[in-house]
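Q: Sequence below, structure please.
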Amino acid sequence: MNNKLTKAIFMAATFFVALSVQAQEDQKIRTLFNNGGIRSNGGYGGVTVGYTQIENADAITVGGQGAWLINHQFGIGLAGTGFISERRFDATLDNRYLTTGGYGGLLLEFIAMPHSPIHLSFPLVVGAGGLTYVESRRDFDFYDSEDSQAFFVVEPGVDVEFNLLPFIRLGVGLKYRVTSDIELSYRDSGAAILDRDALTGFSTAFSLKFGKF
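A: The predicted structure is shown next:
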């Protein structure tokens, strides 16, 4: 758990260092409320599709987010992500199972040089979620759940964004997800189904944002 916390703290620190460096380079935005306070308001809604791994099993992610933008650079809002892993044969249960769930929470975002056609965004999501280990014999065909649980999550990241149109942005991102310990277990034996850090790891995603930037 210490290793996971160290990585999470490092990624979160990167987020705030990037904000500080940009603030020093741009004297017009040294702080959120300098030079006349909030000079512009905007907002956006967006969707994401991505890839991750859950204990070495391939998984797809689908999500959505929305945020209020202050001075083109600071965003605050909500974000959520759902995930589903590939099916694998479980010898203990003599059938094919997969892991599925989702998480979401508060979204904080800093956008460096937002008016540039290509720029960087540093999102940070802090929240909670849930997952379940469920029998699945065919695509989108779910049966009995062996176990499920809730978890806390922190997910910092970095996106490369492209201003396609004044109201549309395309992003390609890399994130690092850190969760509280996963403790799914088999009902009969009590043995662990997944490692405690099964959800901790990197993910990649494409995003489309629509709004007033």
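
Q: going forward, measure contacts between C-alpha atoms and count neighbours the same way
A: Will do.

Q: Check which element follows the lengthiest strand in the chain along the chain.
A: If you go by DSSP state E, the chain has its longest strand at strand 141-165. Next along the chain after strand 141-165, taking DSSP states H and E as the criterion, comes strand 168-179.

Q: now that next one: how far from the chain's centre is it?
A: Taking CA atoms, centre = their mean, to the nearest Å, one finds the center of strand 168-179 at 6 Å from the center of the full chain.

Q: this one next, for a side-by-side:
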Amino acid sequence: MLHYSAKYHLIMKKLNNFTPILLLILALLYTLFGMSQTENKTGFPLYGNETRITGFAGPSLSISEIKNKPALFKGGSGGIIVNKSFFAGAFAETHAGSHNTGRLSLTLENRQSVTYSNLRTNFGFAGLIFGYIRQKTENFRLQAGMGIALGSVSLSENDYRLDFRENIINDGVFVIIPKAEAGFRLFPFIRTTLGLGYRIVRGTGKTTVTSEGTLNNYPNNKDFSGPLVSISFLMGNFNS
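A: Okay, the predicted model is just below:
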């Protein structure tokens, strides 16, 4: 009975982590198909020409580092493309792997010392993306852009509880991700993009008192900043 309950809570935790990303993708897909009904054109001019607006949405994966260890992130993005030259939209990512702190002893506000043997690192963020597209051919394009997001970094016990209020440490963070990407058409309305970027994280650095003294900036910004590679699978009208 206990084993069944643990498995149930594990499934619920995974669903809870993925739900915001799924809702974002569904909302952007709804917008995408709504745009397709209007033949991807608007009625107002831009420098004397008709403005063409199309939409895109899809899931993504990226690999970077957390505390000098490889880290996998899952997420999604979506938005609009204006005249095949500019894009803007929203994105979200969350850490999909498991990074543990090992043994950590903390002195709480009531001066009681508590030792944790296996704290899990949680990291996620969501925000806006925008950039410029250089259309080389119908099947290939280059693009450069930036993501700006808000998120959180926290440490929690490796149990099956879902309550974020029980996090041991919880820091709000500001994230900037400049990125260059190459896009390849797989099918008329499906494109994959390969990207190379750098994640800049600011906002961590709470002073944590331990039973052995004081650890400044734990966790710190450099533990979550660094280069990344990404792959996305996007659905949309990219050539109208």
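
Q: Superposed, how do the two chains score by TM?
A: TM-score for the superposed pair, counting by TM-score structural alignment, normalised by the length of structure 1: 0.74. Supporting figures: 179 aligned residues with a CA RMSD of 2.5 Å.

Q: what's the most centrally placed residue in structure 2 in contact with, if anything?
A: The centroid of structure 2 falls nearest to Glu93 when counting by CA atoms, centre = their mean (1.5 Å). By CA atoms under 8 Å, 6 or more residues apart in numbering, the contact set of Glu93 of structure 2 is Ile21, Phe73, Lys74, Gly75, Gly76, Gly124, Phe125, Ala126.

Q: again with Arg202 of structure 2
A: Val173, Phe174, Val175, Asn221.

Q: What residues of the longest strand of structure 1 count as buried?
A: Buried positions in strand 141-165 of structure 1, judged by neighbour count with 16 or more other CA atoms under 10 Å: 146-148, 150-163.

Q: Report all helices and strands that that strand contacts.
A: With contacts taken as 3 or more CA pairs under 8 Å, 6 or more residues apart in numbering; DSSP states H and E, strand 141-165 of structure 1 sits against helix 2-25, strand 118-138, strand 168-179.

Q: What are the contacting residues of the longest one?
A: Taking contacts as CA under 8 Å, 6+ apart, the residues outside helix 2-25 of structure 1 that touch it are 29-31, 110, 112, 122-124, 154-157, 176-178, 200.

Q: Likewise for the last one?
A: When contacts are defined by CA under 8 Å, 6+ apart, strand 168-179 of structure 1 is touched by residues 4-5, 8, 11, 151-164, 197, 199-211.

Q: and it, how far from structure 2 on average?
A: Its aligned residues in structure 2 lie a mean 1.0 Å from strand 168-179 of structure 1 after superposition (mean CA distance after the TM-score superposition for structure 1).

Q: Which stretch of structure 2 lines up against the helix or strand just after that strand?
A: Later in the chain than strand 168-179 of structure 1, the nearest helix or strand by DSSP H and E is strand 201-212. Using TM-score structural alignment, the residues of structure 2 aligned to strand 201-212 of structure 1 are 226-237.

Q: residue contacts, the closest residue to Ser185 of structure 1 other than its chain neighbours?
A: Distances taken as CA to CA, 6 or more residues apart in numbering put Ala192 closest to Ser185 of structure 1, at 4.3 Å, once the chain neighbours are dropped. Neighbouring residues of Ala192 of structure 1 by CA under 8 Å, 6+ apart: Glu183, Leu184, Ser185, Tyr186.

Q: what about the second one, how many residues close to it?
A: The number of residues packed near Leu184 of structure 1 is 20, by other CA atoms under 10 Å.

Q: Which neighbouring elements make contact with the helix or strand hosting Phe130 of structure 2?
A: Under the criterion DSSP H and E, the helix or strand holding Phe130 of structure 2 is strand 119-135. For strand 119-135 of structure 2, the elements it packs on are strand 86-95, strand 140-157, judged by 3+ CA pairs under 8 Å, 6+ apart.

Q: Could you list the buried residues of that strand?
A: Those would be 119-133, 135, for strand 119-135 of structure 2 by 16+ other CA under 10 Å.

Q: That one maps to which residues in structure 1?
A: Counting by TM-score structural alignment, strand 119-135 of structure 2 pairs with residues 97-113 of structure 1.

Q: Excluding chain neighbours, give the residue nearest to the equivalent of the residue nearest to the centre of structure 2 over in structure 1 in space.
A: Superposed on structure 1 with TM-score structural alignment, Glu93 of structure 2 falls opposite Thr81. Spatial nearest neighbour of Thr81 of structure 1, excluding adjacent residues (CA to CA, 6+ apart): Gly63 at 4.1 Å.

Q: Good, we can wrap up now.
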